[in-house]
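Peer 1: with the sequence up front, the predicted model follows.
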Amino acid sequence: MAGVRDLALPLRDPADLDPLLERVGDARIVAIGEASHGTHEYYAWRAALTRRLITERGFGLVAVEGDWPDCYRVNRSVKHRPGADADPRDALDAFSRWPTWMWANDDVVDFCRWLRDVNAERAEGERVGFYGLDVYSLWDSMQELVGWLRDNEPEHVDTAVRALRCFEPFGEDGAEYAFASRFAPTSCEQAAVDLLHHLCEERGREESEGDPEARFSAEQNAAVVVDAERYYRAMVQGSAESWNVRDVHMVDVLDRLLAHAGDKAVIWEHNTHIGDARATDMADVGMTNVGQLLRERHGLDDVVLVGFGGYRGGVIAGSEWGAQMQRMPVPEARPGSLEALLHEELGRDALLVWSRDGSQPAELERRLDHRAIGVVYRPEREKWGNYVPTVLGERYDAFVYLEDTAPLQPLHLERADEHVPPLAHAV
């Protein structure tokens, strides 16, 4: 059996991604990960692959681990919508939920400016969008939805305002709502569900009227309200339950996007979301994730999962939840880990691509610790934390390995008035 050295391919410039594009073939969904939310090289290589998927393979949308309202503003900019920001940087710089650096950074600006230029040469119906999949934006989504209803369907405004008033006593504190709903006899669940029902029951009549893209956005904001309410209630039941609500929501949004905005999608999320949970210890505690759900819903032939990893370098992260971002060192991977093995065997940047129906190097079939840095990172915990036991060949379909990495460049420091979501998961 060939070893990992025989599998590894050079990785120097975007042309070296040819074998990965061949592996993608006719797949409709390519989920591209990252081993941290604050590393320049992960973002840059992910963008390079996405550019090629859009221009050479006809992928029609990019969906990211971000909030729907924030990312929809970026989407309007890159698609040249009337009244949108002329420069996507302005839309990204407006991100105000911690951790802003995940999307408000130079690498994402470069990609979105490129995407806007590409879209300028395309007919309106063929432009590639940029959308958010996440569930945290309950209050922002509610406000966006109320505003849209006032302008387009005033008969439903009262329903939306009733739902909004249900949440108002908790401010924007999801944790406070979660614990209140745990011990109170009622919650805002029914108000949120009624809101979504009232909005969607008129969809058939409205689809031929007005702005379909704006109406679709309103529906997604309504869906966020419903699932975010479920997410915050699930927080008090344990991390596995709330994690599953969040990842199921993200795949549900993606499925609606595939039906609405194009039949081929690129996903940008952390490895912990896009790598199949069944190949990690996540499954042992009842957690599912985006990668597993994609394979289950769409099949192995239609989904390609691409993981990332690095041996040493630097990262942008917070020392605790809600803390000011800072540049931190990422020490050499701990002995016995996947990254340490690849450093010893390869000692250079490399692309690994494999087929699921053929023999694999032993390194792809062993369970090895695989580094995962979230928005919270403490380098001093490298000896016992920061790693996920992983069977590489089952978790992903391809892997990008980098010897040395550097922190990405945020657009701005965290702001004093920035909204920090309740702590549930640090990836």
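Peer 2: Cool, the structure landed. Numbering: from 1, shown residues only.

Peer 1: CA only for contacts and neighbour counts going forward, please
Peer 2: OK.

Peer 1: do you know how far the most centrally placed residue in the chain is from residue 367?
Peer 2: Nearest to the centroid of the C-alpha atoms of the chain, with distances taken as C-alpha atoms, centre = their mean, sits residue 65, at 2.1 Å. According to C-alpha to C-alpha, to the nearest Å, residue 65 and residue 367 sit 27 Å apart.

Peer 1: also this one, for the comparison:
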Amino acid sequence: MKKTFLALLGIVLLTGFPSPAPAVETTEIPLVAHLRERALPLATEADLDPLLARAHGARLILLGDGSHGSYDFYRVRAHISQRLIAEQDIAFIAVEGDWASTAEVDRYVRHLPGAAASAAEALRAFNRWPDWVWKNSEFERLVEWLHRFNGERPPERRVALYGMDLLGFPDSLQKLIDHPATTEAGSSFRQCLAPYLDNPLTYPVALAQGATDCTPELAALRARVAASDDHDGDLAAQLHVVENAEAYYRAMATSSASAWNRRVAHFAETLERLLDRHGPAARGLVWAHNTHVGDARLSAMAGQGMQSLGELLRTRFGTESTLLVGSATYTGSVLSGRDWGAPVATLPVPPAMEGSFEDLMHRAGHAVAYWLFAPGDRHDGPLAAPCGLRAIGVVYQPEFDARDNYLATILPGRFDAFIFIDRTRALEIPPSPSEKERP
């Protein structure tokens, strides 16, 4: 398996990156010199060994991205994931995608009954905006790799793929409606939510204006699931998504921070359920945005009353059992929408704001590098001072980058390791099946 793995990936870890930027005279900025001295290269297979060694004791390894639309972040996370799966005992990958949609991809990944014929076909299950976050060429390649890898393993040892998000809750609700034990209660709940299903953001608006919420119908659905013969736990899993989604949108009526925290808590609860499902020694990989992966207590998020997945997992499992890995870029391009639901486009990523971590790493002169942090780094030395760190989401307006996209961060506290790619490229959306068939 190791030989096959290397043959598939080649010897070079990352390809297509520019030559390192020339070093800038930095004697007046001690942090730049410190970053240059501490940087680890990221160009060959062996360069990843220190990071993989650090991951050995962790039950959950969180791999963050600085944007959901950059090819290079997906590529490096895929490579780290493939090596960890091939060389260490990993039970599952959980992504910041919807539970029901990702379950269709998991069927293909684990060769389960009713699976699609290809990764591209399985990924069609992601059918709501921003579907390109998972329906892209790089993630498709990872799904195909997992399918091949699992094909050489017995069913009980195949690596699973799960979604841990709740934004696609209508699909989970439909699964409950389709089940005979919960059809009536699920239909009643959907009827209550019917005015809001096309745009769930109208639910908190209506509640703020005095509308009645749907919690009684949800309680009835919960009772039906509890009374059902749910041997495989599928109904409970779908209910978990639906319950937390209703609470998430309801919280928006009073506090955006409370709503954010409800969604993050759902991520953490889902991961705990997955660890329980796979057994006391199970280990998992998590793909999510930096704002979820990093520990919010070491950033400006804490002052806004916002928690993060990394924070909750460190609290639940301890720092030795969690590894939080972030990533960032100085400039390049990104796949994103200018507004929620807007057409996706390739947008420029302007050079990072002066004085930000991305700017300081750029000045250190590495095209691609990473850092491993020690516990003392968050308290002493140049890295203990907060600097801005950029966060690009699925909605991005480059002209307001400096105003909207930076969070003050103590980097070695917020993350255990950090990957820097000086120039990134936008994700590629693969052609549709009809386009592939054209001569």
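Peer 2: Now that the structure is in, tell me what you want to look at. Everything numeric in this text was worked out from a predicted model, so none of it was measured.

Peer 1: related to what we said a few turns ago, give the equivalent position in structure 2 for the residue nearest to the centre of structure 1.
Peer 2: Aligned counterpart of residue 65 of structure 1 in structure 2: residue 96 (TM-score structural alignment).

Peer 1: which residues of the stretch 101-250 of structure 2 fall in strands?
Peer 2: For the stretch 101-250 of structure 2, the strands defined by DSSP state E, counting those that start in this stretch occupy 160-165.

Peer 1: ditto for the stretch 251-400 of structure 1
Peer 2: Here the stretch 251-400 of structure 1 has its strands, by DSSP E, counting those that start in this stretch, at 265-268, 303-317, 326-330, 350-353, 367-371, 387-391, 398-404.

Peer 1: nearest to residue 80 of structure 1, of these?
Peer 2: Proximity to residue 80 of structure 1, assessed across these by C-alpha to C-alpha, is greatest for strand 265-268 (19.7 Å).

Peer 1: which part of structure 2 lines up with the closest one?
Peer 2: The aligned range for strand 265-268 of structure 1 is 284-287, by TM-score structural alignment.

Peer 1: give me the mean deviation of the matching stretch from structure 1.
Peer 2: By mean C-alpha distance after the TM-score superposition for structure 1, the fitted stretch 284-287 of structure 2 averages 0.5 Å away from its aligned residues in structure 1.

Peer 1: tell me the SS of the match of residue 65 of structure 1?
Peer 2: Here residue 96 of structure 2 is strand, with the state taken from DSSP: H, G, I helix; E, B strand; the rest coil.

Peer 1: tell me how far it lies from residue 254 of structure 2.
Peer 2: Going from residue 96 of structure 2 to residue 254 of structure 2 by C-alpha to C-alpha gives 25 Å.

Peer 1: mean neighbour count added to the strands of the stretch 251-400 of structure 1, as JSON lines?
Peer 2: Listed next are the strands of the stretch 251-400 of structure 1 as JSON lines, based on neighbours: other C-alpha atoms under 10 Å:
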{"stretch": "strand 265-268", "mean neighbour count": "26"}
{"stretch": "strand 303-317", "mean neighbour count": "24"}
{"stretch": "strand 326-330", "mean neighbour count": "18"}
{"stretch": "strand 350-353", "mean neighbour count": "21"}
{"stretch": "strand 367-371", "mean neighbour count": "22"}
{"stretch": "strand 387-391", "mean neighbour count": "21"}
{"stretch": "strand 398-404", "mean neighbour count": "22"}
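
Peer 1: let me have those in JSON lines, extended by distance to residue 92 of structure 1.
Peer 2: As requested, these are exported to JSON lines (distance: least, C-alpha to C-alpha, whole Å):
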{"stretch": "strand 265-268", "distance to residue 92 of structure 1": "16"}
{"stretch": "strand 303-317", "distance to residue 92 of structure 1": "17"}
{"stretch": "strand 326-330", "distance to residue 92 of structure 1": "19"}
{"stretch": "strand 350-353", "distance to residue 92 of structure 1": "30"}
{"stretch": "strand 367-371", "distance to residue 92 of structure 1": "28"}
{"stretch": "strand 387-391", "distance to residue 92 of structure 1": "30"}
{"stretch": "strand 398-404", "distance to residue 92 of structure 1": "26"}
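
Peer 1: what does the match of strand 265-268 of structure 1 rub up against?
Peer 2: Contacts with stretch 284-287 of structure 2, where a contact means C-alpha atoms under 8 Å, 6 or more residues apart in numbering, come from 59-65, 77, 81, 90-96, 275.

Peer 1: now do stretch 146-158 of structure 2
Peer 2: Here stretch 146-158 of structure 2 has contacts from 91, 108-111, 159, using C-alpha under 8 Å, 6+ apart.
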